[in-house]
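S.K.: The sequence and its predicted three-dimensional model are supplied below.
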Amino acid sequence: MVSEVRVDEGPFGPEVRPEGTAVAQTVLYLHGDPRLAGTPQDALPTARELARLTGYAVVCARYRPRFPQALEDVWAAWEHCHAGGPATVAGKRLGGSLAAGLLLRLRDAGATLPTCAVLASPILDFTLDSPSLLLNAAADRTVDAEALPVRAATYAGTTPRDHPLLSPLHGNLHGLPPLQLHAAGTEVLLDDTLSFATRAAHSGVAVDMRIHEDSAAQGLRQLEATAQFLRAWCPDGAVMPRRG
């Protein structure tokens, strides 16, 4: 584990880099919050810890708050990240949607894919017709389920809600890199994760799905599990040792 990291302002957002160690890989990290909003700066605490745990550089990408402009920004940030060598992608909530959409677009374009990807509590279906949106509405204190349709509509704009790049759950998932997905069993978007993981596995994708008891448990366990997954799929084959 790296002890010190530094934060620089890069061309696509803040970049967190370990001090005094060679960087084997870059992580494109896509922020997201319960309001389907946020800024790259909001992701810096996560990015710092991820850089410490992995020894990788972490780029917190900026993106515009509308589709498809957001995906265009993420594509450009990805080009920046993988130009320097092996790279992967991780995203939370709306960032998880963009990470999955990026995978589909890269695959369809025959472009370089990330070595793996991590999606945390992603929104993967903008049709918003999953049962967990109702069943977990009272239990999920992190998302305003009543406001979610308005925020989703603002982001999606005129794009059809089942467009695969907007709602990756409706896309062809064959040929994607290994995936790790995290969700809380009490969250309103739980079914997005469950359905996506199932469809990806049926499409031959290596899937590591982690369903946590609640958001507090997810917060405690997710980062270390993410770091171990990223290290496991690093080109050098290194696996992060367990901490005692």
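M.R.: Arrived safely. Residues are numbered from 1 along each chain as shown.
S.K.: drop to CA atoms for contacts and neighbour counts, all remaining ones
M.R.: Fine.
S.K.: ok now stretch 217-230, how far from the chain's centre?
M.R.: Computed by Cα atoms, centre = their mean, to the nearest Å, the separation of stretch 217-230 from the middle of its chain amounts to 13 Å.
S.K.: what sits up against that stretch?
M.R.: 46, 49-50, 53-54, 88, 116-118, 180, 182-184, 212, 239-241 (Cα atoms under 8 Å, 6 or more residues apart in numbering).
S.K.: Tell me which residue is most central in the chain.
M.R.: The centroid of the chain falls nearest to Gly91 when counting by Cα atoms, centre = their mean (1.8 Å).
S.K.: name the element it belongs to?
M.R.: Secondary structure assignment for Gly91, by DSSP states H and E: strand 87-92.
S.K.: chain center to that strand, what's the gap?
M.R.: That offset, for strand 87-92, works out to 5 Å (Cα atoms, centre = their mean).
S.K.: how many degrees apart are the next helix or strand after it and strand 87-92 in direction?
M.R.: The helix or strand immediately downstream of strand 87-92 is helix 94-109, counting by DSSP H and E. Relative orientation of helix 94-109 and strand 87-92, computed by axes from the mean of the first three to the mean of the last three Cα atoms, to 10 degrees: 140 degrees.
S.K.: Buried residues of helix 94-109, list them for me.
M.R.: Of the residues in helix 94-109, 94-107 count as buried by neighbour count, 16 or more other Cα atoms under 10 Å.
S.K.: So which elements touch it?
M.R.: For helix 94-109, the elements it packs on are strand 26-30, helix 69-82, strand 87-92, strand 117-120, judged by 3 or more Cα pairs under 8 Å, 6 or more residues apart in numbering; DSSP states H and E.
S.K.: try this one next to it:
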Amino acid sequence: MSRIRDAVMMAGRTVRRLPLPKAFYTHTLREARRPMPGGGVLKRHAVDVEMVDRTRCVWLDRHHASEGVIVHLHGGAFVSGPFAGDWAWLSHQVDARRCAGVLVDYRTAPDHQHPVALEDVEAVLVELSRSGVLGDAPWVLSAHNAGAGLALALVRRIRDGHGPLKDVPAPSLVVMMSPWADLELANTGMTETGRKDFPQERRMLGVAAQAYAGRTPLDDPDLSPVNAHLHELPPMHLSVGTSDIFLTDARVLRLQLEEAGPEVAYREVHGRLALLSGLRGGEEMGRLLGEQRAAIATALSPRR
């Protein structure tokens, strides 16, 4: 019986590691997309949808923009999003600060390849700046997963006065959760998480990276901000789960940021920091949300 059991277990492990059709990986993520917030968020906030050029933006409590704005970039590996957790996180922070929040629903692969997502968010920031929304009060840039990679690319381009971003004020704070900052996936095979491997998750990310990058090399700094100069950037709040595939990436990114000069607050939470199905509960997550609330409150305090 022990031989049979061992054979079955080995077969199960082998099957779990077998590659799946590429379409399966992206389809699974797309099925989880939530283009509008759920009922609980709709009840708590005034929700408005705005189109900026070709980019869809969803506001929570836009009438509070004079108290500050949180601009949120969703995760989804550049092929999907936003997810239920993006709405829950943004709602929580907007409630706590009594400010406005806007989720930028940038276009995703495979229909829209790099640099479309980056240009979508740039167009929104330029319009918000032109209309005075980002100039009359401080603002915070928040992001999860792939959105955090975009956020790093954006603040670097704002720093450099890149094209239309030359008149956009820098955010007072960048909040990044489990950032995907290296599309080459150089560190995702490392075992700091305590998990033996992430075979399907790595494959999914590899498929998504190629779908989004198109002909652009994956080491391009706008795709993989870990390869960029990260000096003279705004203060950062960086968090990651100890079972996240990006744990090693986040630790490397923290060191890079600290060496480059930006002020960095860093938090690791036990388990996974995923926003796919909603905001997870627990004491550690409560502490993280509290730290983020405090950092956002400081960043959105009136300028002197």
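M.R.: Noted; the coordinates are in hand. It should be emphasised that the depicted structure is a prediction, and the values quoted were computed from it without experimental measurement.
S.K.: TM value for the aligned chains?
M.R.: Overlay of the two chains. TM-score (TM-score structural alignment, normalised by the length of structure 1): 0.84; 233 aligned residues with a Cα RMSD of 2.7 Å.
S.K.: ok, back up a step: for Val59 of structure 1, which of the helices and strands packed on helix 94-109 of structure 1 is the nearest?
M.R.: Each of those was scored for nearness to Val59 of structure 1 using Cα to Cα, and the closest is strand 26-30 (5.0 Å).
S.K.: Now that closest one on structure 2. Mean distance?
M.R.: Strand 26-30 of structure 1, aligned to structure 2 and superposed, deviates on average by 0.6 Å (mean Cα distance after the TM-score superposition for structure 1).
S.K.: Tell me the gap between that strand and the middle of its chain.
M.R.: Relative to its parent chain, strand 26-30 of structure 1 has a centroid offset of 8 Å by Cα atoms, centre = their mean.
S.K.: Show me the contact partners of that strand.
M.R.: Applying Cα under 8 Å, 6+ apart, the contact partners of strand 26-30 of structure 1 are 40, 47, 56-62, 77-78, 81-82, 85-92, 95-96, 98-99.
S.K.: next SSE after that strand?
M.R.: Downstream of strand 26-30 of structure 1, the next assigned helix or strand under DSSP H and E is helix 44-54.
S.K.: Show me what counts as buried in that next one.
M.R.: Of all the residues in helix 44-54 of structure 1, those buried under the rule 16+ other Cα under 10 Å are 44, 46-54.
S.K.: could you list every residue that touches the counterpart of Val155 of structure 2 in structure 1?
M.R.: Under the alignment (TM-score structural alignment), Val155 of structure 2 maps onto Leu103 of structure 1. Listed by Cα under 8 Å, 6+ apart, the contact set of Leu103 of structure 1 reads 113-114, 176.
S.K.: My guess is Val23 of structure 1 contacts Ala57. True?
M.R.: Yes - Val23 of structure 1 lies in contact with Ala57 (Cα atoms under 8 Å); the separation is 6.4 Å.
S.K.: joint contacts of those two?
M.R.: By Cα under 8 Å, 6+ apart, the residues touching both Val23 of structure 1 and Ala57 are Arg17.
S.K.: neighbour-wise, which of these two wins?
M.R.: Taking other Cα atoms under 10 Å, Val23 of structure 1 and Ala57 do not tie; Ala57 has more neighbours (28 against 16).
S.K.: Map that one onto structure 2.
M.R.: Under the alignment by TM-score structural alignment, Ala57 of structure 1 pairs with Ala100 in structure 2.
S.K.: counterpart of the residue nearest to the centre of structure 1 in structure 2?
M.R.: Using TM-score structural alignment, the equivalent of Gly91 of structure 1 in structure 2 is Ala143.
S.K.: With adjacent residues omitted, what lies nearest to Glu67 of structure 2?
M.R.: Spatial nearest neighbour of Glu67 of structure 2, excluding adjacent residues (Cα to Cα, 6 or more residues apart in numbering): Cys99 at 5.1 Å.
S.K.: Can you get me a residue count around the one you found?
M.R.: Residues within reach of Cys99 of structure 2, counting by other Cα under 10 Å, total 22.
S.K.: wait, doesn't it sit right on Asp61?
M.R.: Yes - between Cys99 of structure 2 and Asp61 there is a contact under Cα under 8 Å: 7.2 Å.
S.K.: on that earlier part again, mind checking how far the match of Gly91 of structure 1 is from His63 of structure 2?
M.R.: 22 Å (Cα to Cα, to the nearest Å).
S.K.: And Met176 of structure 2, by the same measure?
M.R.: Applying Cα to Cα to Met176 of structure 2 and His63 of structure 2 gives a distance of 25 Å.
S.K.: Settle it for me: which of those two has more neighbours?
M.R.: Met176 (28 against 11).
S.K.: Might you report the residue contacts of the corresponding residue of structure 1 for that one?
M.R.: With TM-score structural alignment as the criterion, the equivalent of Met176 of structure 2 in structure 1 is Leu119. By Cα under 8 Å, 6+ apart, the residues touching Leu119 of structure 1 are 90-93, 96-97, 99-100, 179-182.
S.K.: what about Pro86 of structure 1, neighbour count?
M.R.: For Pro86 of structure 1, the count of nearby residues is 18 (other Cα under 10 Å).
S.K.: Same question for Asp6 of structure 2.
M.R.: 11.
S.K.: And Arg141 of structure 1, by the same measure?
M.R.: 14.
S.K.: How much space separates the corresponding residue of structure 1 for Leu289 of structure 2 from Ala201 of structure 1?
M.R.: By TM-score structural alignment, Leu289 of structure 2 lines up with Leu223 in structure 1. Leu223 of structure 1 sits 23 Å away from Ala201 of structure 1, going by Cα to Cα.
S.K.: Identify the residue spatially nearest to the aligned partner of Leu223 of structure 2 in structure 1, adjacent ones excluded.
M.R.: With TM-score structural alignment as the criterion, the equivalent of Leu223 of structure 2 in structure 1 is Leu166. By the measure of Cα to Cα, 6+ apart, the closest residue to Leu166 of structure 1 outside its immediate chain neighbours is Gly101, 6.5 Å from it.
S.K.: can you check Asn145 of structure 2 too?
M.R.: Distances taken as Cα to Cα, 6+ apart put Pro179 closest to Asn145 of structure 2, at 4.3 Å, once the chain neighbours are dropped.
S.K.: Does the one you found belong to a helix, a strand or coil?
M.R.: With DSSP: H, G, I helix; E, B strand; the rest coil as the basis, Pro179 of structure 2 sits in coil.
S.K.: hmm, back to that, for the residue nearest to Glu67 of structure 2, give me its contacts.
M.R.: Each residue near Cys99 of structure 2 by Cα under 8 Å, 6+ apart is listed here: 61-62, 64-70.
S.K.: Recalculate using a threshold of 10 Å.
M.R.: By Cα atoms under 10 Å, 6 or more residues apart in numbering, the contact list for Cys99 of structure 2 reads 60-70, 93, 139, 297, 300.
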